[in-house]
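**Student:** sequence first, then the predicted structure:
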Amino acid sequence: MMENRFVVQEGHFHIADRNSYVLTGWFEGDGQELPEHMDFSVFLDCERQKIKIRSYSDDSVRQKYMKYDLKVSREYVIIVRLPEDLRKYRRLFLCLADGSRVYERRISQLRKLQGQLNYRITNIQSTGASCVVTGWAASEKPIKINVFDLAKEPMKCEVSHFPKPDVALEYREAQQLYDSGFSVTVPVNGRKKMLLQITDGEHSVMREFGASDKNRLSLYMKKAHYYMKRNGVKKACKRAVNELYELVGDTGNYMKWRRKNMPSEKELERQRKEQSRFRPFLYVITPYEDVHYITSAAISLKNQTYSNWKWVIVCTVEEKEKLMERIRTHIPSEKLRIIPADGEEGYQHRIAAGMRKTLEQLRKQEKDKQKKDDPSWLLLLNPSDTLEPDAMYACVKLMETNAQMDLCYTDEDQISEDGKNYSEPVFKSDFNIDLLRATNYIGHLLLIREDAAVKTGSWNPSCLSEASYDYVLRAAETAAYIGHLPRVLYHVRENGKQGRRAGENVLNEHYKRVGLPAYAQPSPTPGIYHTVYQWMETPLVSVNIPNKDHIDDLDTCVQSLLSECTYPNYEIVIIENNSVEESTFAYYEKLKAQDSRIRIVVWDDVFNYSKITNFGVAHSRGEYILLLNNDTEVITPDFMVEMLGYCMREDVGICGARLFYFDDTIQHAGVIVGLGGICGEGFQGFPKENGGYQNRIFCPQNYSAVTAACLMTKKSVFEEVGGMDAEFQIAYNDIDYCLKVRSTGKLVVYNPFAMLYHYEYKSRGTENTAEKLARYHREVDLFTTRWADLISAGDPYYNPNLTRRYQDFSLRRIELLK
């Protein structure tokens, strides 16, 4: 008998056979090796039914459940053949070999579901004059979407279909599954309610929806009701509580998340008693200001589980007495050093004095041979801020894992004035040089090793509020390794806005020091800087566009390049791929006559996107390659200049762009490995004016991957890694290519200032045959096997505290009920 509980995820009727019911489940905590065949029984009341059992243990199982933070190694699919007439039965049961019931449904529920289409509405969003409805519907027949007003008069709408890998994995019994995802954009025209019809010709559903996204909570409640009909009240209540809990967000959600993720008192006590050989000395530097919060800072230091530290406070003689009144009961004298601030006026000058005199003391100790072998570290604690009790301990543990680390930073949040509430957590990327050049994302808590601090030089008070930005940039320039601890260990009380002019100045000085021909200028978003590169060279860029018929899309793409693109030195290489319409070849001749920069090369083998791309690159003359889909259109005329600016850097191998759907919502703003279990595009569906979490949509930054719908790369790098892998015929070839380039040490950059439309899925085929589905699953398995370590460890440019389920960088889910 299995010791672990069997969990049924959800039941649904077979797509092709409505007299068969499909149950999918797994054994909870299945760390042990599970057999391929298990003994299940299904009963209608007391009558045993015929069943078929299939099990899956490939990588697609792991990626399917990973987004729920579940470790499932084997999935069981039980197909129950039901009688034609269900009216005489009351309940359906699924039992294990020992007779225990693990699933139960009322027949009245099943009869209602039997004739319904399998579908789900996942989001309804207003974009001003229009409304966008997204969702999925699973059928072996093509899905058609219609929109009506309340009088059932048809309305004009834009519908796009796209594949949903998670749906394909859910309906494994399907012999063929048409692209199940859909997005419907409909003009509102003052209407508050409309009707959405989803049909496959045989089954149809009509769903009323609101034209505003103000009632998003209502949508979730409707989803909970739908779930209840399928799974019963008990499971639905648990699911609804967890979904609504995640939806609440903001302070309430984060406070609960924080309490769950804080170390216990038992763990803190264990840390205090721990004896370790590695005990670097930490100097905590604080520029004193006459604020009553200094007591909170003192208490947070007193509570540290790591004891090898000293608090260095810079203040005047007059301030010292008041300071000591506030901290003497918390900080013993041997852990305190007061540095006179005479002549050091201003907050930044006091930081400079504290760091300078601390380093002088360390040099004197080294000269007198009083210094221990373990290096000392410096960190800055603002007088109004506090640390978590295990902040120093956790940072020291990170230092111990990497002897080459010169800098270390952590995540942070904001603390209320009374010190009781925490909010606005900042969950950061691992070291991200291009994000740092867009904004000072590192912030607090920052620790620097003493020798690295000497190399970095003095704190520069003349930079005013951007002195910390200047210091971090200078430290990063010489650091051998920069570590990131993805835990909220520092709590900030807001001290006002940063000066933008100083930020541009420190960035420009940084570019001079590192020898990059670039300058920073303001962006439309305060606190974010736009770097403009000024390379002397104008190398040839080969724009590679694969195409099969669809000349209207291709014409839009090519004409926007010819009329809008400001970069002077490029060629267009159209890779003809098995077109069948005579008008296509006539159009090619017209293009060649229109502009001498346009060439047509012919791929005469079967479709394989990777091989076609490699073929196009081999026929390209440019030093740089721009891979471009035929269903794109230029928005910013200097997009090629923007992308080339980054791509010409020695440390960069790839640059991607910000892409929009036709309704001005985000289609691509960087790819996150592990999102959804495999990989996914962050912020997809966000409005154009929304910067997303920490305004990351608006920030140039490093990502693990970008989409090849618009991807620039060095031809030499492309050839060095062997181009795209032909085993990825359609899916994941661009992500695999990006990760191969990353493995050589080159960076992948997302540049939001290069913008194009991407009318995705207009010109691609559908995953509508058993052969195509099998190919897709093979490519999923290949990708998840090849990059298993990265998927498991987590994307370094994403934060493990953020969700893998959604694309919005929201807080990682906590299950309240299980």
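**Tutor:** In hand now; what should we look at?
**Student:** contacts and neighbour counts: CA atoms only from here.
**Tutor:** Fine.
**Student:** in the stretch 251-400 of the chain, which spans are helices?
**Tutor:** Taking DSSP state H, counting those that start in this stretch as the criterion, the stretch 251-400 of the chain contains helices spanning 265-273, 294-302, 317-327, 347-367, 391-401.
**Student:** can I get the ones you listed in TSV including mean neighbour count?
**Tutor:** Output for the helices of the stretch 251-400 of the chain, formatted as TSV (neighbours: other CA atoms under 10 Å):
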stretch	mean neighbour count
helix 265-273	12
helix 294-302	21
helix 317-327	14
helix 347-367	18
helix 391-401	18
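**Student:** second one coming, line it up with the first:
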Amino acid sequence: SSDLSDEDKIDQKGIRNSPYFKPDWSPELLSNGNYITHFCVYKNNVIEELKGFRGDYSGSQDYDLVLRATDKERKIEHISKILYGWRQILGSAALSTSSKPYAYNVAITALEDKIKRNGYDGKVQQITDTFFYRTKYEYGNPTVSIIMPVLEDLEILKKCILSIKKNTTHKSYEIIIVDHLHKKKELESILGNNCTIIKFDEKYQNSKVYNSGARVANGEYLLFLDPNLEIITNNWIESMLEVGFISKVGAVGCLLFNNNGQIYHAGKILGLDGICSNALEGRKHDNMYFGIANAIRNCSAVSGKCIMIKKNVFDSIDGWDENLFQYFNDVDLCLRIYESGYRVAYTPYVKLQKQNQITDDFSNEIDQRKLFIKKWKHVLEKPDPYYNENLSHVNGGYFLTSSPPLPRLMTLLLEVYYERIDLQTQFPEVAEGDYSNLLKWVINEGIINDSYMVTLAPFDKDFEILLQKYSQ
């Protein structure tokens, strides 16, 4: 019943600039700020039902309208083209965020109205020098169960535990350590209160370890945490709860940094670097692409290195898939949360940093990739709804690109290509955008005879369609 589009700005010389390629409908991003802005098409009966703009909301009347229109579940379509140009004239917020200071107060009132209409208690604050807002909900004192595996280096685990205790002000929480290394005595000496150690006798598999911890958890929320991380923000549990508490949010992830200070994770993007990768990885934490790293927003998936999930949602989807024990198990978990009717969100207000740069074990990668692609073929062949196809699909994303987006299957194939020196040598023309010979090779022998390429087997017949497209 409503349509939104991408937009740009037009300066006083008529020059177009600052193209904003938006995600599809994102409820959490809308609560963070008016990303839809001034151009939105509504059905007439919706406007009649809402009685149009409200006079007391001048300055943010369009934001108030869309907040009221989305109180009900409505079909909201996104046209991924720039259909609107916001003129940067004197006195316009398009030229300066300080042009209409009164508009921010009106927006806060509109947001707090929506919170009350939805049956919540909460206060909204503006984030200084931005168009963003943050809602502090009243959610009581639910118990949060922090579930962690053991590492060989107990000093790393100790630092993680100390950072939890230093930065946790939420009163009701427990720490569950899943001990597959049988180091109970050493663990007891460093853990202290609020910690439970459970024995795990099987061979270490991330998904099984997390599931075993979840089975003994007492919390209404489960917080799965990689012990190679340190918490670097206060009130971190509260900041995750203020998003995870929302009824339709099933899981929430956070902002992770490498130990060199660069971003490691700010949400995940389907199709990025092939199958799925971390948004903004390797970038500095600054005000990049409309402040996207600093915006509460929906994502198709978030990292399992620090993820909070409602216990009832986790149980309803049968927890972590133990067949995906090493690669893409967090993406799989999030996609199943979506399929169960809940959303996944990212918050920038919780920050953690890696302690060490641990090298991943790639021994099971091919089998895990194959299983994941087969399971989620119907999702991977479509664009990520929370990432605009007009933006780049490499190197952390959120770069503008003049190239048309590649079909999803082609990005999966190119991920394999750029990891294989032999394929780059055999088909150098791929670098110039000529994919026909590579596709012929895949169709004739690649998938059948190549141990790595076999991960794309679920798409076997689709390659012939691609070849027709790129041979024209």
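**Tutor:** That came through fine. Here the structure is a predicted model, which means the values were calculated and not measured.
**Student:** returning to what we had before: format the helices of the stretch 251-400 of the first structure as CSV; extra columns: distance to Cys95 of the first structure.
**Tutor:** Converted to CSV, these look like this (distance: least, CA to CA, whole Å):
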stretch, distance to Cys95 of the first structure
helix 265-273, 41
helix 294-302, 54
helix 317-327, 65
helix 347-367, 68
helix 391-401, 47
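**Student:** out of those helices, which is closest to Ser583 of the first structure?
**Tutor:** Among the helices of the stretch 251-400 of the first structure, helix 391-401 comes nearest to Ser583 of the first structure, with 62.9 Å by CA to CA.
**Student:** and Asn577 of the first structure, how many neighbours?
**Tutor:** The burial count assigned to Asn577 of the first structure is 20, neighbours taken as other CA atoms under 10 Å.
**Student:** right, I mislabeled it, should have said Gly192 of the second structure
**Tutor:** Using other CA under 10 Å, Gly192 of the second structure has 10 other residues around it.
**Student:** can you find the partner of Glu589 of the first structure in the second structure?
**Tutor:** Alignment note (TM-score structural alignment): Glu589 of the first structure maps to Glu188 of the second structure.
**Student:** figure out which of the helices of the stretch 251-400 of the first structure is closest to Phe639 of the first structure.
**Tutor:** helix 347-367 (39.4 Å).
**Student:** now for that closest one, which elements pack on it?
**Tutor:** Helix 347-367 of the first structure sits against strand 282-287, strand 309-315, with contacts defined as 3 or more CA pairs under 8 Å, 6 or more residues apart in numbering; DSSP states H and E.
**Student:** circling back to that earlier point, right, so of the helices of the stretch 251-400 of the first structure, which gets closest to Phe753 of the first structure?
**Tutor:** Using CA to CA, the helices of the stretch 251-400 of the first structure put helix 347-367 closest to Phe753 of the first structure, at 33.5 Å.
**Student:** hang on, the earlier thing: now render the helices and strands packed on helix 347-367 of the first structure as JSON lines, adding distance to Pro187 of the first structure and mean neighbour count.
**Tutor:** Putting these into JSON lines (distance: least, CA to CA, whole Å; neighbours: other CA atoms under 10 Å) gives the following:
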{"stretch": "strand 282-287", "distance to Pro187 of the first structure": "57", "mean neighbour count": "24"}
{"stretch": "strand 309-315", "distance to Pro187 of the first structure": "62", "mean neighbour count": "23"}
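**Student:** CSV for those strands, including distance to Arg696 of the first structure?
**Tutor:** Converted to CSV, these look like this (distance: least, CA to CA, whole Å):
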stretch, distance to Arg696 of the first structure
strand 282-287, 30
strand 309-315, 35
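**Student:** of those strands, which is nearest Asp451 of the first structure?
**Tutor:** Asp451 of the first structure sits nearest to strand 282-287 of all these, at 13.4 Å, using CA to CA.
**Student:** residue range for that closest one in the second structure?
**Tutor:** Using TM-score structural alignment, none of the residues of the second structure align to strand 282-287 of the first structure.
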